[in-house]
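A.B. asks: Predicted model and sequence follow; I will ask about them next.
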Amino acid sequence: MFATMTDAFLSSRGHPGLESRASSQLGLRRLRQRHAGLARSVARRLATDRLFFAIRPDPETANAIAERTRLWRTEYGLTGRPLKPEHLHVTLFHVGDAARTPPGELIEALVERVAGVAMPAFRVEFDRIMSFSNGAFVLAGDESLIGLEVLQQRLSDVLDPEPRPARRFVPHVTLLRDARHIAEQSIEPIGWTACEVALVHSRLGQTAQRDVARVALQPG
């Protein structure tokens, strides 16, 4: 049921007569998979809305990050617009993009799944800044971010309906985007205690985003 609701969010159109064209159970399965992939591809091109899980810094830390971003922006001659403090986050799991507002029943199902993840609150600490190849100027780290890596894997285990090839997860906080590339360098660590996971709904191509749900981290 969860996978069905997720597919419904990512694709707003059905495929009448799908079963009648399949000559076998295997053929039906392959046809459904092919159709699902096509539907997701079309949905991505037409998408207006995004849904993802993230960790956010507490307000005090977010303001401190924003202040240091302004200093780095001046120091390195960057011109990109810094993210608002309330928009700073670490993306953990991308649910998907679609040309519609995520339905309430999908949000409820996602929250129910994440609520079952056993994970105590943990410390997050970023000790580097750098630019990614896509122009994102970010906070980054290494060993001090192991908690994020563990949580990301546990979320993927309960949220991804199908096993997929492993993708490297690089925990980071995007501060701004700029054409100028800044090489990786150490900074005075910035950290906070992660106590909850936010389910975020954002509008693609806009700065608008809102937390539609928050799930407290709890030990098993």
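C.D. replies: Okay, I see it. Small disclaimer: the values here were computed from a predicted structure and weren't measured.
A.B. asks: Only C-alpha atoms from now on, for both contacts and neighbour counts.
C.D. replies: Will do.
A.B. asks: residue boundaries of the helices in this structure?
C.D. replies: Counting by DSSP state H, one finds helices in the chain at the ranges 2-10, 25-46, 59-75, 104-115, 146-159.
A.B. asks: Tell me which of those approaches F122 most closely.
C.D. replies: With C-alpha to C-alpha as the measure, helix 146-159 is the member of the helices of the chain nearest F122 (6.4 Å).
A.B. asks: follow-up on the earlier one: format the helices of the chain as JSON lines; extra columns: mean neighbour count and distance to A179.
C.D. replies: Shown next, in JSON lines, are the helices of the chain (neighbours: other C-alpha atoms under 10 Å; distance: least, C-alpha to C-alpha, whole Å):
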{"stretch": "helix 2-10", "mean neighbour count": "18", "distance to A179": "31"}
{"stretch": "helix 25-46", "mean neighbour count": "15", "distance to A179": "25"}
{"stretch": "helix 59-75", "mean neighbour count": "15", "distance to A179": "12"}
{"stretch": "helix 104-115", "mean neighbour count": "16", "distance to A179": "36"}
{"stretch": "helix 146-159", "mean neighbour count": "17", "distance to A179": "28"}
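A.B. asks: okay if I get these as TSV plus distance to L217?
C.D. replies: As requested, the helices of the chain are arranged in TSV below (distance: least, C-alpha to C-alpha, whole Å):
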stretch	distance to L217
helix 2-10	21
helix 25-46	31
helix 59-75	18
helix 104-115	8
helix 146-159	10
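A.B. asks: of the ones you listed, which approaches G135 most closely?
C.D. replies: That would be, of those and by C-alpha to C-alpha, helix 59-75, which comes in at 13.6 Å.
A.B. asks: For the closest one, give me every contacting residue.
C.D. replies: With contacts defined as C-alpha atoms under 8 Å, 6 or more residues apart in numbering, helix 59-75 is touched by 78-79, 82-86, 88, 175, 190-192.
A.B. asks: Presented hereafter is structure B, for comparison with structure A:
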Amino acid sequence: MPEQLWLPGLEAPPTPTDGLFFAVFPDANTAAAISKLAQQLCAETRVRSKPLVAGRLHVTLLHLGNFAGGLPRDKVDAAMRAGASISMAPFTVEFDAVSSFASKPRPGPLVLTGGEGVAGLHALHGALGHALQHAGFAERVVSNAVPYTPHVTLAYGMPWVAARPIESACWNVREFALMHSLLGRTRHVALARWPLVMGE
């Protein structure tokens, strides 16, 4: 192919290698119970999808972006400032349904969702969004166009299923964390954790 047909700026963007997000995690006992449920649901569908291991179960509060070649220092610093500014009391979360994020006929994530029991997560999500804006995080990370749906992903690549109630999975949220996701390597590294404390 003649070289003059190559157009600068149209080459494929670099593959993202690192993700940044805020999250909360269930306690060890709750994570083990959720993991057991995920195993049962995967066995029921008889697909090859593997449930997430207990240590990877979490609720994403805000996804701050995926990046190529490492995390941008300015983004991490702004997220750190935002996280440190949050003042909020601990709260209880309750997930009482299993739902599908798949789009027929394509497979997708199988997740835990909740109703009124996830109100605290909505509040923390909103507080972090406002804090990020004040901390100088460049991108708009809270969009009203895509409503926030707190969920715990149980497994990926699952066929679509109708939502159904389950025995509730509850835990007390006493802290949240800023996480570094090593994309494609199924590893999450905590960059910082902040406790939720009662006001004075």
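C.D. replies: The structure has been received and is ready for your questions. What you see is a predicted model, and the numbers here were worked out from it, not measured in a lab.
A.B. asks: which of the contacts of helix 59-75 of structure 1 has the most neighbours?
C.D. replies: Counting neighbours by other C-alpha atoms under 10 Å, L175 comes out on top of the contacts of helix 59-75 of structure 1 with 27 neighbours.
A.B. asks: got the contact list for the most centrally placed residue in structure 2?
C.D. replies: Centroid check for structure 2 by C-alpha atoms, centre = their mean gives T60 as the closest residue, at 2.4 Å. Contacts for T60 of structure 2 (C-alpha under 8 Å, 6+ apart) come out as 21-24, 150-151.
A.B. asks: Just the ones in strands from those residues, please.
C.D. replies: Under the assignment DSSP state E, the contacts of T60 of structure 2 contribute 21-24 to strands.
A.B. asks: Make JSON lines out of those and add distance to W194 of structure 2 and neighbour count.
C.D. replies: Formatted as JSON lines, the ones in strands among the contacts of T60 of structure 2 follow (distance: C-alpha to C-alpha, whole Å; neighbours: other C-alpha atoms under 10 Å):
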{"residue": "F21", "distance to W194 of structure 2": "14", "neighbour count": "20"}
{"residue": "F22", "distance to W194 of structure 2": "11", "neighbour count": "24"}
{"residue": "A23", "distance to W194 of structure 2": "11", "neighbour count": "20"}
{"residue": "V24", "distance to W194 of structure 2": "10", "neighbour count": "19"}
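A.B. asks: could you redo the residues you listed as CSV and give each row distance to S87 of structure 2?
C.D. replies: Putting those into CSV (distance: C-alpha to C-alpha, whole Å) gives the following:
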residue, distance to S87 of structure 2
F21, 19
F22, 15
A23, 16
V24, 15
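A.B. asks: Which of the residues you listed sits closest to G126 of structure 2?
C.D. replies: Nearest to G126 of structure 2 among the ones in strands among the contacts of T60 of structure 2: F22, at 12.0 Å, using C-alpha to C-alpha.
A.B. asks: With P72 of structure 2 as the reference, measure out to the closest one.
C.D. replies: 16 Å (C-alpha to C-alpha, to the nearest Å).
A.B. asks: now swap in T15 of structure 2 and tell me
C.D. replies: Relative to P72 of structure 2, T15 of structure 2 is positioned 15 Å away (C-alpha to C-alpha).
A.B. asks: Repeat that for E116 of structure 2.
C.D. replies: E116 of structure 2 sits 36 Å away from P72 of structure 2, going by C-alpha to C-alpha.
A.B. asks: cool, L154 of structure 2 as well?
C.D. replies: Distance, L154 of structure 2 to P72 of structure 2, by C-alpha to C-alpha: 29 Å.
A.B. asks: what does L182 of structure 2 give?
C.D. replies: Applying C-alpha to C-alpha, the value for L182 of structure 2 to P72 of structure 2 is 14 Å.
A.B. asks: cool, Q133 of structure 2 as well?
C.D. replies: 17 Å.
A.B. asks: same thing with H130 of structure 2?
C.D. replies: 20 Å.
A.B. asks: Next: R81 of structure 2.
C.D. replies: Computed as C-alpha to C-alpha, the R81 of structure 2 to P72 of structure 2 distance reads 15 Å.
A.B. asks: what does A127 of structure 2 give?
C.D. replies: 23 Å.
A.B. asks: likewise L20 of structure 2?
C.D. replies: Note on L20 of structure 2: its distance to P72 of structure 2, by C-alpha to C-alpha, is 10 Å.
A.B. asks: Stretch 31-40 of structure 2 vs structure 1, average distance?
C.D. replies: In the superposition with structure 1, the aligned residues lie an average of 1.0 Å away from stretch 31-40 of structure 2, counting by mean C-alpha distance after the TM-score superposition for structure 1.
A.B. asks: Structure 1: matching residues for that stretch?
C.D. replies: Aligned using TM-score structural alignment, stretch 31-40 of structure 2 spans residues 62-71 in structure 1.
A.B. asks: now do stretch 183-197 of structure 2
C.D. replies: Alignment of stretch 183-197 of structure 2 against structure 1: residues 204-218, by TM-score structural alignment.
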